[in-house]
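In: quick one, what's the 3D model for this:
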Amino acid sequence: MRKLINSTYLTLDGVIENPVWTSPYFAEEAAEVAAGLTAGADALIMGRATYDGFSQAWPAMDESDPSTGAAFFNNVKKYVASTTLRDPSWKNTEVLEGDLVEAVAKLKAQEGKDIVQYGYGEVTARLVKAGLVDEVKFWIHPVIEGVPSFAGALSDVKATFELIDTRVFKNGVIVATYRPKATA
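Out: I've put the predicted structure just below:
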């Protein structure tokens, strides 16, 4: 069975939206972790907001430059959880039909590599609640941005995770990797 891995950038105060504050911290160590994540994946799952942002940014980037990651993002199979998107224009994008939990469970049961999801919002919260997220990577940046945006997405989700890896970059970013803790 494929793993579903969530990778989320956040500030010290829990802000995850519009992570423009990550740019100064995306150095060699971050590129190495990011490349490892995409090398192990053959699909992306995203909500509509992430799709809208990614589909505007990635196609404009140079796919011939391996440091951008654009070749992966523009060519990988992409699944979008949306009730309003009908005809996605970004190459290899499919809108998930029907119940999100059932659709993602079917994707995970297929042969293939890992499925990656970026950002943490309503879609991730529903998948965590359903027990479908196998791993979360929180990229904690040494930045304070303002009001945390995590609260709404997490309000009805109860889950316990165990730390499986920690990577501390020279620039102060910490990538903490967790997996759901088995319940007795």
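In: going by C-alpha atoms from here, please, whenever you check contacts or count neighbours.
Out: Fine.
In: where's residue 26 relative to residue 45, distance?
Out: 22 Å (C-alpha to C-alpha, to the nearest Å).
In: ok, now residue 67?
Out: Taking C-alpha to C-alpha as the measure, residue 67 and residue 45 are separated by 22 Å.
In: how about residue 98?
Out: For residue 98, the distance to residue 45 under the criterion C-alpha to C-alpha works out to 15 Å.
In: same question for residue 178.
Out: Residue 178 sits 19 Å away from residue 45 when distances are taken as C-alpha to C-alpha.
In: these two: which is more packed in?
Out: With other C-alpha atoms under 10 Å as the criterion, residue 178 and residue 45 differ in neighbour count, and residue 45 comes out ahead with 27 against 20.
In: name the element the more buried one belongs to?
Out: Here residue 45 sits within strand 41-47, counting by DSSP states H and E.
In: what sits against the residue nearest the centre of the chain?
Out: The residue at the geometric middle of the chain, judged as the C-alpha nearest the mean C-alpha position with C-alpha atoms, centre = their mean, is residue 118 (1.6 Å). Counting by C-alpha atoms under 8 Å, 6 or more residues apart in numbering, residue 118 makes contact with 6-8, 45-46, 50.
In: three-state assignment of the closest residue in space to it that isn't next to it in sequence?
Out: The spatial neighbour of residue 118 that comes closest, neighbours along the chain excluded (C-alpha to C-alpha, 6 or more residues apart in numbering), is residue 7 at 4.9 Å. Secondary structure assignment for residue 7 (DSSP: H, G, I helix; E, B strand; the rest coil): strand.
In: buried stuff in the longest helix along the chain?
Out: For the chain, the longest helix by residue count, based on DSSP state H, is helix 28-39. When neighbours are counted by 16 or more other C-alpha atoms under 10 Å, the buried residues of helix 28-39 are found to be 29-30, 35, 37-38.
In: in JSON lines, list these along with distance to residue 169.
Out: Listed next are these as JSON lines, based on distance: C-alpha to C-alpha, whole Å:
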{"residue": "29", "distance to residue 169": "6"}
{"residue": "30", "distance to residue 169": "8"}
{"residue": "35", "distance to residue 169": "15"}
{"residue": "37", "distance to residue 169": "16"}
{"residue": "38", "distance to residue 169": "19"}
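In: Proceed likewise with the subsequent sequence, for comparison:
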Amino acid sequence: MTTRGRIVIDLFTTLDGVAQAPGGPDEDARNGFRFGGWQAPFPDDMVGEQVSAYIDSMDALLLGRRTYDIFAAYWPHHTDGPAGSVGRTFDRVPKYVASRSALTPAWAGTVQLGPDVPAEVDALRDRHRDIHVVGSVGLVQTLLAAEVYDELRLWVHPVVLGEGRRVFPDGAAPATLRLIEPPLVGDQGVVQLRYAPAGPVRTGDMDEVDFPR
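Out: Predicted structure coming up:
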């Protein structure tokens, strides 16, 4: 039996679940967001090592339109120097983009997905081994709601913003997740959490739970 590829979602988040504009002030200022670049004060070695490892492992990149535009404007021009290995990987792998408007890509290897994004993303599992979604909060919310993913990897930073686009906003699809490895804690207090989907939400009565004594 042929093993299907994996869809891995990679997100930098705050303690209150905000994933908007971690990289810089001009990254995404929608709705008057004031805290672009909130990740910068936490240069964590663990995060750097883990991010390098997942970039090395990927053979396809899956992006929402806004994140794609940011990446396409930056990474093709940064294939040398300290970040060169990242730029070369992003240049080399196929890039799939979910966008409601027509896309005329200048970045080699770019393919726009059709209107049924969950179905098209699921089909990528038959073409690739390790498909990574980076940023792209709107796309991530679509994939989480449809449970079209194999791993949700969060790097949770020790900061609370109180505003911004959250991974799980009000009205998010109910779901249970399963922690698939012990958390990693970095030297700046960033925690890596790796989850897999675990089916629908289950409920019970705490009065009936037999706690260890």
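In: overall similarity of the pair, as a TM-score.
Out: Once superposed, chain against chain, the TM-score is 0.88 (TM-score structural alignment, normalised by the length of the first structure); 183 aligned residues with a C-alpha RMSD of 2.2 Å.
In: ok, back up a step: the residue nearest to residue 118 of the first structure maps to what in the second structure?
Out: With TM-score structural alignment as the criterion, residue 7 of the first structure lines up with residue 10 in the second structure.
In: isn't its match right up against residue 154?
Out: Yes - with contact taken as C-alpha atoms under 8 Å, residue 10 of the second structure and residue 154 are classed as touching, separated by 6.1 Å.
In: which stretches in the first structure count as helices?
Out: Ranges of helices within the first structure are 28-39, 48-57, 70-75, 100-109, 122-129, 150-154, based on DSSP H.
In: between these, which one is nearest to residue 183 of the first structure?
Out: Shortest separation from residue 183 of the first structure across the helices of the first structure is recorded for helix 122-129, at 13.2 Å, computed as C-alpha to C-alpha.
In: which one in the second structure is aligned with residue 29 of the first structure?
Out: For residue 29 of the first structure, the aligned position in the second structure is occupied by residue 46, per TM-score structural alignment.
In: contacting residues for residue 160 of the second structure?
Out: For residue 160 of the second structure, the contacting residues are 14-16, taking C-alpha under 8 Å, 6+ apart as the criterion.
In: counterpart of it over in the first structure?
Out: The criterion is TM-score structural alignment: under it, residue 160 of the second structure has residue 144 as its aligned partner in the first structure.
In: for residue 154 of the first structure, see how far away that match is.
Out: From residue 144 of the first structure across to residue 154 of the first structure, the span is 20 Å (C-alpha to C-alpha).
In: same check, this time on residue 137 of the first structure
Out: Here residue 137 of the first structure is placed at a distance of 16 Å from residue 154 of the first structure (C-alpha to C-alpha).
In: who's more crowded, these two?
Out: Neighbours around residue 137 of the first structure and residue 154, counted as other C-alpha under 10 Å, are more numerous at residue 137. The numbers are 23 against 18.
In: test my guess that that one contacts residue 178.
Out: Yes - with the criterion set as C-alpha under 8 Å, residue 137 of the first structure and residue 178 qualify as a contacting pair; they are 6.5 Å apart.
In: burial count for residue 177 of the first structure?
Out: When counting by other C-alpha under 10 Å, one arrives at 20 neighbours for residue 177 of the first structure.
In: wait, what's in contact with the counterpart of it in the second structure?
Out: Residue 177 of the first structure maps onto residue 194 in the second structure, with residues paired by TM-score structural alignment. With contacts taken as C-alpha under 8 Å, 6+ apart, residue 194 of the second structure has the following neighbours: 151-154, 179-181, 183.
In: what is the aligned counterpart of the residue nearest to the centre of the first structure in the second structure?
Out: In the second structure, the position corresponding to residue 118 of the first structure is occupied by residue 134, as judged by TM-score structural alignment.
In: what about that match, distance to residue 9 of the second structure?
Out: When distances are taken as C-alpha to C-alpha, residue 134 of the second structure and residue 9 of the second structure turn out to be 6 Å apart.
In: with residue 20 of the second structure instead?
Out: For residue 20 of the second structure, the distance to residue 9 of the second structure (C-alpha to C-alpha) stands at 15 Å.
In: those two: who's more crowded?
Out: Ranked by neighbour count (other C-alpha under 10 Å), residue 20 of the second structure and residue 9 place residue 20 first, with 28 against 24.
In: looking for the alignment partner of the more buried one in the first structure.
Out: For residue 20 of the second structure, the residue aligned by TM-score structural alignment is residue 17.
In: from residue 120 of the first structure, how far out is its match?
Out: 9 Å.
In: and for residue 1 of the first structure?
Out: 23 Å.
In: so which of the helices of the first structure comes closest to residue 172 of the first structure?
Out: The closest approach between residue 172 of the first structure and any of those, judged by C-alpha to C-alpha, belongs to helix 28-39 at 11.0 Å.
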